[in-house]
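> pasting the structure only:
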């Protein structure tokens, strides 16, 4: 009896111990870099929906003790890496698990992993990556094109002279209408104009994680065709590190930028949010060419085990004064005269002070990335863009019938006109990728709907009149449908050889309908349809761990922009179509054709742990290239025509070297030879010495105007955790203002230097303060970045001047 009682007591005490051993387990593991296998220290390990968690040590190891039995999701996060989640079942045995985290940038190359991004040693195209630190060092208040001047064969400038206001970007001799720009994979080019209005997204430069510039056709498979190249922008968005920043920039020409940003970091390894608000303004280097804008960027991300979803909202209102027109050569040397702006009321013989561009553009992006399985990935993006605003400018001595006016005491009058636009765009970008051991296959597409209403009003008339306020004098609307289907296949022929095949089909439909009003007495209504089939193929060879080479052939096609076919704001123009037998317009016969590019590329790279050298040779053969004549319309925009055959060819070199002490040097060189093979250029209203109208000029074998013959850059700098600095010089060759290849109608080559210094007191003296100094054009060189010609008893050049020495100081406080 005593023995039985003792046995019962022992069992009662022992049962909880036995139960405890069966009801709880330990989870141990390791966190490593998926590319290198190196351990990751400081990773945050969280058992979701519990209080259990931990962190990895210097060897990447972690342990979580006494986890109750059950099913759990373990999430692991570390700054600079994608969040990784795995499902576990905690049964009777302890669990050992390894997390391989994918870097948000590929080691050494800062390439953000994205379907449209190129990867060194894998993608057979010419490209350059500009990482976040490089961008932040150069950025004070400039628009994005001005931050990309270290990219081979890329030329950029601003009409205001100091980097804010309308900026231009060109690659390999192609202007912005042939350069595809995306933000987080979403096309940014305006569907009507094909250009990207960077000043409508003010301070986006301060919210960029990195930018990849692809030269040539590249990886662009949807949106505006990339003829000259593409600019792929990735925003910072919601990050893994919590914090708040307040930043201010003060610079030359009354330039000011105030910025506030806040990020929550990752909450429970599942959510993160981020917000950024900015105020930017400048007086502009050129007189009365100022910009006044606000901007916002809001982002939220949810991280699930196999899925990441991000929602971005950004935009802001802008008011910008004009500086479209250049100045004559005799004004270039005098410091005050070279700042002349004919839109300025103080310089323009009575120009109205209200001339401006007033616009609000808002962007909405929903991005979803679903890892369906180990071998299948599905990406979907929905986007919406809404823009509305007006363009207000003063016109001299205009006829009343042009503007639907009735004047009492005069047959002509000065007036103020407002050109108004209200536009929207919706789009869907799906992409499905299947991965296997030595190949991958992607099928994707784009569906985009666009609509716009345009109308004009006369808001003020100088002479006595019977015109009511905001008298309407033109109106029209457009709508567009773009549908694209593409395939992208990568086949590993061997461990060192990759083949790539792409095929894209694009269907474009554009409808135009004009209102009968005032002097616009023709109810023009037409539809344009384009079907483009574009194949691409390439090969990448990894000779050894230090040497790689590639070759590719690509075809790209692009339709004319709307104003190439018909400038519907101008009463003196008619749509550019052929004629029927009864002299009516044949809307099935547009006189300006789509252009077709055949792009041949050959390149190679030599690299080691200290740096790299890249060399690329390209030959771009173009049929019906849509080229600028060098002339401008009445608001300063270029006039375009087709060139029957042309060639853009060149050599590009890009190099970088650094040492373990933090010193580095980089350089680039591009030699560009862009010329017409066959082109008869029509220039209206030009007469010979006998007074006879000249129908065209033969430009065959001439250089194509508007792009320098060579571009080069040299930069030397130093970086450590607390301090960084550089000095760089940009060398730019001669560029012709039109296609006549006349030296008197050209811009001389120039070189200009810049200086940067910054000190992060957070790393240095442990104060939450960052100081930055930017000096552009150190030696106050007087130079011109662009220009054009106009005809008045001969061709006369005008020039767009750049700012002399200008300085900015940025102070950032971190909380």
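Perfect, I can see it now. Note that the structure is predicted; figures quoted are calculated from it, not measured.
> CA atoms for contacts and neighbours, from now on please.
Fine.
> quick one, strands of the stretch 601-750 of the chain?
For the stretch 601-750 of the chain, strands defined by DSSP state E, counting those that start in this stretch occupy the ranges 611-632, 638-658, 663-678, 680-681, 697-698, 710-719, 723-732, 735-736, 746-747, 750-760.
> Of those, which is nearest residue 386?
When the strands of the stretch 601-750 of the chain are ranked by distance to residue 386, counting by C-alpha to C-alpha, first place goes to strand 638-658 at 25.6 Å.
> in the closest one, what's buried?
639-658 (16 or more other C-alpha atoms under 10 Å).
> Give me the contacts around whatever helix or strand residue 363 lives in.
With elements taken from DSSP states H and E, the one containing residue 363 is strand 356-373. Contacting residues not belonging to strand 356-373 are listed as 186, 200-201, 306-322, 377-393 [C-alpha atoms under 8 Å, 6 or more residues apart in numbering].
> hmm, 7 Å instead?
200, 306-322, 377-393 (C-alpha atoms under 7 Å, 6 or more residues apart in numbering).
> got the strands of the stretch 601-750 of the chain as JSON lines, with distance to residue 14 columns?
Formatted as JSON lines, those follow (distance: least, C-alpha to C-alpha, whole Å):
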{"stretch": "strand 611-632", "distance to residue 14": "66"}
{"stretch": "strand 638-658", "distance to residue 14": "66"}
{"stretch": "strand 663-678", "distance to residue 14": "67"}
{"stretch": "strand 680-681", "distance to residue 14": "99"}
{"stretch": "strand 697-698", "distance to residue 14": "102"}
{"stretch": "strand 710-719", "distance to residue 14": "63"}
{"stretch": "strand 723-732", "distance to residue 14": "63"}
{"stretch": "strand 735-736", "distance to residue 14": "91"}
{"stretch": "strand 746-747", "distance to residue 14": "93"}
{"stretch": "strand 750-760", "distance to residue 14": "61"}
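> let's bring in a second one:
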């Protein structure tokens, strides 16, 4: 391990002993000759700068080689030039006014810029296409720092999830074109509801920590900002297909008109994905479509997105019991068992459809102002169906029935738990950029959510005198979310000052308990103030150092409220996030190192405590923290060989943690811990991608991932933990063209090439039996070596 750290430290030193030159010049308007301050100039695009007040730009210490220099400026056509650098070069660029505006306004409003004092990773279209093999969306982000991804079914299709810095999706703010994607009530993100979304995505930014202000729930671990399809100037058609182990198959058709009449474009996608899953009875049947139409004017862009996803998955979310796993069966899914003879209910499934509508508008308001806004509506509806053995009729509000002198109090039954919801609202951002020194954004959103939770009985084994679709429970919820933020960046010489203030108001109405523990409609109102400040010092055009401090506040989720009475409601969580980092970037070498300290107040965690109906609840813990160092680097060792690597070393602790365990007498015992590890928070996460291009348009990549031990609860108990794992994949890609087909792409992804036996996620439900603590652990085993082959055709 010491050697690994030494090698990583040496790799991060920005020293390259190669011949280096400068590229400089001036950016001007072709017609007027006026200089264009604030133009963006990039090289390949690892190295980026902006022109100063006189339109002058300069890159220093650039190694000799061939580059593509790209210049972009809002309201002008982008220019790209091939250059062969073997000496200092002066290159002046003239830009022509564009007859159409671009969609850069929408992107810049919700994202960190190159010099922002926060930790982030950008993924462009090529990065996404390279890794889009048909697995869950989260796998696109698996190689970003501090990230752990897992699959319920074990083969990457179906329910997949992500943790960044140990924080799950409920603490990760996810936006799609600046519109919130997190569920308004439980705050999770379910990419299974949008299968094959990656095929319609243009770029992604992942911010770690609190990050910049954006719309939706507060970011407690990270933000994921996704932008879907942008403008294609020429018509295209694509056929994307994948097939592999465990009956996994994906088919997708992408088509686009290109720019019609200089103003209009239309794009569409239709996808389907199926998999049997690695775990038994963990199949997935997924479908989706994406339609987008846009109008490009001289100073405005209007885009309408209509897309939908459907998923049916067998309920594999309970994993495999530990005793079954230790007995050698890594695939046994006992959920849905009807009797002891291992007969299973075939329709133990989750079924959900979600339809999305987005109207996006960008407007350039003169040379200094720009505006972006959006209207959105999401309609979701679905249920999960399950079989219950000998369940009490009292649980369903049914009076026991007497037949032939026998009173029927229990019965086998099938029930459906429904969710029918509507989410709609608007977002806006007004940008002001008078010169290259100052940039300001005023943004915000108002969103409403209405969710109907209701449960039906579909069938009972015994006669109960209830009709089909008998509704035994209903909870109607409403949530409104208003936020407004102001953000500013100001350059003074080589120093960038950053400030960001956000106010957020939440109103939530739900069916809960009143002060006497009777069911009643309850409501809660919360007001949050989230300030952020930072500073960046530009050492030179290749490197900068930064520091920032940010405050985030996060509301409890639905189950936290519905399981508590007004007098014992959980408090909102508070986070203070300190980030300090260094970045270095040039075409053949880039690196960053970032230190973070995240101090939580009233973090909500599971303690083993139960609510009034016996369900596990979360409790506020006064003090907990995460502290660590993230490091990443990318080096082009030789023309065909490159290496990308990242690692995170952290300590994640909770102080004075109380654990409550039920004993044989039905009472609760308390065990108090002074200082323990936060659950699901490995102290080391590292990844590596070694890429070799033996011939033009071919790539062989060796991909590695290491995740250290993770505890399933907050007690640091070894018997309730996930073992560390080290997994390796191989990715093969080759692209070529033939007559009539612009590009033929063939690929092969070999996952877990050494067939490592490991579990990437799990859960624990301990209690006390006979005076001893007994663990009931469940794990999600991941598949041994498995394949995904792909064939992609572009016309």
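Sure, I can see it. The model shown is predicted, which means the values in this text are computed figures rather than measured ones.
> Just the TM-score for the two chains, thanks.
The pair, once superposed, lands on a TM-score of 0.84 when counted by TM-score structural alignment, normalised by the length of structure 2; 713 aligned residues with a C-alpha RMSD of 3.4 Å.
> The helix or strand harbouring residue 482 of structure 2: average distance to aligned residues in structure 1?
Residue 482 of structure 2 is located in strand 470-492, with elements delineated by DSSP H and E. Superposed on structure 1, strand 470-492 of structure 2 shows a mean distance of 0.9 Å to its aligned residues (mean C-alpha distance after the TM-score superposition for structure 1).
> so what does that strand touch, helix or strand wise?
Helices and strands in packing contact with strand 470-492 of structure 2 are listed as strand 438-460, strand 495-513; criterion 3 or more C-alpha pairs under 7 Å, 6 or more residues apart in numbering; DSSP states H and E.
> run the last query once more with 10 Å
Applying 3 or more C-alpha pairs under 10 Å, 6 or more residues apart in numbering; DSSP states H and E, we find strand 470-492 of structure 2 packed against strand 410-432, strand 438-460, strand 495-513, strand 519-538.
> Go through those strands and name the closest to residue 261 of structure 2.
Closest to residue 261 of structure 2 of these is strand 410-432 (C-alpha to C-alpha; 28.9 Å).
> Next, the mean deviation of that closest one compared to structure 1.
Looks like 1.0 Å for strand 410-432 of structure 2 (mean C-alpha distance after the TM-score superposition for structure 1).
> and that strand, which stretch of structure 1?
Structural correspondence for strand 410-432 of structure 2: residues 412-434 of structure 1, per TM-score structural alignment.
> Give the full set of residues in contact with residue 261 of structure 1.
By C-alpha atoms under 10 Å, 6 or more residues apart in numbering, residue 261 of structure 1 lies in contact with 207, 243-247, 274-278, 296-298, 814.
> what ranges do the helices span in the stretch 51-200 of structure 2?
Secondary structure of the stretch 51-200 of structure 2 by DSSP state H, counting those that start in this stretch: the helices cover 104-109, 125-131.
> List the contacts of the last one.
The list of residues contacting helix 125-131 of structure 2 from outside it, by C-alpha under 10 Å, 6+ apart, reads 132, 137, 139-142, 198-204, 229, 731-733, 747, 749.
> Kindly name the residues of structure 1 that line up with it.
Under TM-score structural alignment, the match for helix 125-131 of structure 2 in structure 1 covers residues 132-138.
> how far is that stretch from where the chain is centred?
Distance, stretch centre to chain centre, for stretch 132-138 of structure 1: 16 Å (C-alpha atoms, centre = their mean, to the nearest Å).
> Please point out which parts of it sit buried.
Buried residues in stretch 132-138 of structure 1, counted by 16+ other C-alpha under 10 Å: 132, 135, 136, 137, 138.
> again with stretch 296-310 of structure 1
In terms of neighbour count (16+ other C-alpha under 10 Å), stretch 296-310 of structure 1 has its buried residues at 296-310.
> quick one: which of the contacts of residue 261 of structure 1 is nearest to residue 488 of structure 1?
Using C-alpha to C-alpha as the measure, the one of those that approaches residue 488 of structure 1 most closely is residue 207, at 30.2 Å.
> Can you tell me how far that closest one is from residue 387 of structure 1?
Relative to residue 387 of structure 1, residue 207 of structure 1 is positioned 21 Å away (C-alpha to C-alpha, to the nearest Å).
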